[in-house]
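Just need the structure, nothing else, for what follows:
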Amino acid sequence: MAAPQPSDPDPASPALGRSLLWPVVAVGLGFLLVYNSFDASAGVPSAPAVVSLPAASSPASPDTPASASAVPPGLPRSEPERISIRSIAVDAPFTPLAVGPSGQLEAPPANDANLVGWFKDGATPGERGTSVVAGHVDTRTGPAVFLLLRTLKAGNTVDITREDGAVATFEVDSVETFSKADFPSKRVYSDNGTAQLRLITCGGAYDKKKKDYEDNVVVFAHLASVRST
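Reported below is the predicted structural model:
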């Protein structure tokens, strides 16, 4: 996964973005760090059940644009179909991700550089709670969908088209880089009762020995408006 100035990895090494640290929020059950890797990693604890808060009782109609202040706490649950981030030329479909038997969050397929994954047992984008979307920064074949994620700025927008025909627009609040060894899961995945979005990829220096990046890039964003397709 991409970094500002990663060390040049060995061309013969496996995928550059070998693993993501994707903590998963478990509302009312605490927080758990889970790793996504092309190879299974030992010592990862099992994931607890994940609970999403219910949607707001009176969400805005998807065909009615809303200002940030008028946006409801959340929309009804609906799976995401496509993500668009114009400022970094992202336009990609979604694939659902689950926590496997080992307790690891599955990675998006490494053979598709233009694909993002969402944690299907958490909040869907636009629903109350924190929706987790992850993508590779690079793969064995080259740059991938979230290569430029770290260049996003506060105020940039992220559009997510949902299965119900609504387009949920999220406004970026901040972009931060955290060490995988000391990832602040509670801060990243805390639930304030509104619809939040977290975009995650790898970043920082590339460790040739571990064949992994040392950090994660996290985009913090909130639901800003809703419209119909």
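
contacts, neighbours, all on C-alpha from now
OK.

Which of the helices or strands spans the residue positioned nearest the centre of the chain?
Nearest to the mean C-alpha position of the chain, by Cα atoms, centre = their mean, lies residue 133 at 2.2 Å. For residue 133, the enclosing helix or strand under DSSP states H and E is strand 129-135.

Just the element for residue 178, please.
Residue 178 is located in strand 166-179, with elements delineated by DSSP H and E.

Remind me which helix or strand residue 214 belongs to.
Under the assignment given by DSSP H and E, the secondary-structure element containing residue 214 is strand 212-228.

Was I right to think residue 146 contacts residue 136?
Yes - when contacts are counted by Cα atoms under 8 Å, residue 146 is listed as touching residue 136 (5.8 Å).

in the strand holding residue 178, what's buried?
The neighbour-count check on strand 166-179 (16 or more other Cα atoms under 10 Å) flags 166-172, 175, 177-179 as buried.

Proceed likewise with the subsequent sequence, for comparison:
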Amino acid sequence: MKHARVLLVVALAGLLAGCGGAGHVPGPTAPPPVASTGEQRAPLPPAVPAEVRIPAIDAVSTLVALGLNPDDTVEVPPVETPMQAGWYRYGPPPGDRGPAVVLGHVNGAGKEGIFARLHELTAGAEVLVARNDGRTAVFTVTEVVRVSKLDFPTESVYGNTDAAELRLITCGGDFDRNRRSYTDNIIAYATLTGWLK
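Modelled structure (predicted):
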């Protein structure tokens, strides 16, 4: 794992993470999580994530693996496909111990992106991540923050945690036309509270 390396470069990554598109797609209504209790759950064995669903904002997307760019910034999904979300593969997979990171655009290519409504999430909302082991990890949002990209909270996003947690990241704030970038990031923090089999 490249955790130490990531912490050195994530401040730059925060300038790019999840930025571009805005928009949402109606998703299927998820069944009630049979093992969700609202309490923290023990981490699951590692498995590759396949899909993210956020019923509260009608967002659903497959997940592509994201790594690092040649300049050591974190990759983001192609801005030409703003409805595509991605999972940072050098961090823990969703459901495993630690902070899994999912990035999505707020808009792109003149269209809304998968995380256009991320700022609307509130504590208690559920995020479901389907995995290739046949399980779906159920996370409960604990906090949603808007932060300046100049003060990206690297440690709270990428720092180690004892529990299985999730970070959803996109852009927000005003659009700086000179830099062609948004001024802020929207970050949703969530904790594993159950799973579907």
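
thinking again about what came up before, going by neighbour count, which residues in the strand holding residue 214 of structure 1 are buried?
Applying a neighbour-count criterion of 16+ other Cα under 10 Å, one finds 212-227 buried in strand 212-228 of structure 1.

before we move on, what about stretch 109-119 of structure 1?
With burial defined by 16+ other Cα under 10 Å, the residues of stretch 109-119 of structure 1 counted as buried are 109-110, 113-119.

against structure 2, where does it fall?
With the alignment judged by TM-score structural alignment, the segment of structure 2 matched to stretch 109-119 of structure 1 spans residues 78-88.

Per the alignment, name the residue of structure 2 opposite residue 77 of structure 1.
Using TM-score structural alignment as the criterion, the counterpart of residue 77 of structure 1 in structure 2 is residue 46.

what do we get in structure 2 for residue 182 of structure 1?
Alignment note (TM-score structural alignment): residue 182 of structure 1 maps to residue 151 of structure 2.

which ones are touching the spatially closest residue to its match that is not a sequence neighbour?
Leaving out its chain neighbours, the residue that sits closest to residue 151 of structure 2 by Cα to Cα, 6 or more residues apart in numbering is residue 11, at 8.0 Å. Taking Cα atoms under 8 Å, 6 or more residues apart in numbering, we find residue 11 of structure 2 in contact with 149-154.

do residue 42 of structure 2 as well
With contact taken as Cα under 8 Å, 6+ apart, residue 42 of structure 2 is in contact with 163-164, 192.

now residue 192 of structure 2
For residue 192 of structure 2, the contacting residues are 40-43, 95, 137-140, 163-166, by Cα under 8 Å, 6+ apart.

Which stretches in structure 1 count as strands?
Using DSSP state E, the strands of structure 1 run over residues 19-21, 24-26, 30-32, 35-37, 80-85, 90-97, 116-119, 129-135, 138-139, 142-143, 157-162, 166-179, 195-207, 212-228.
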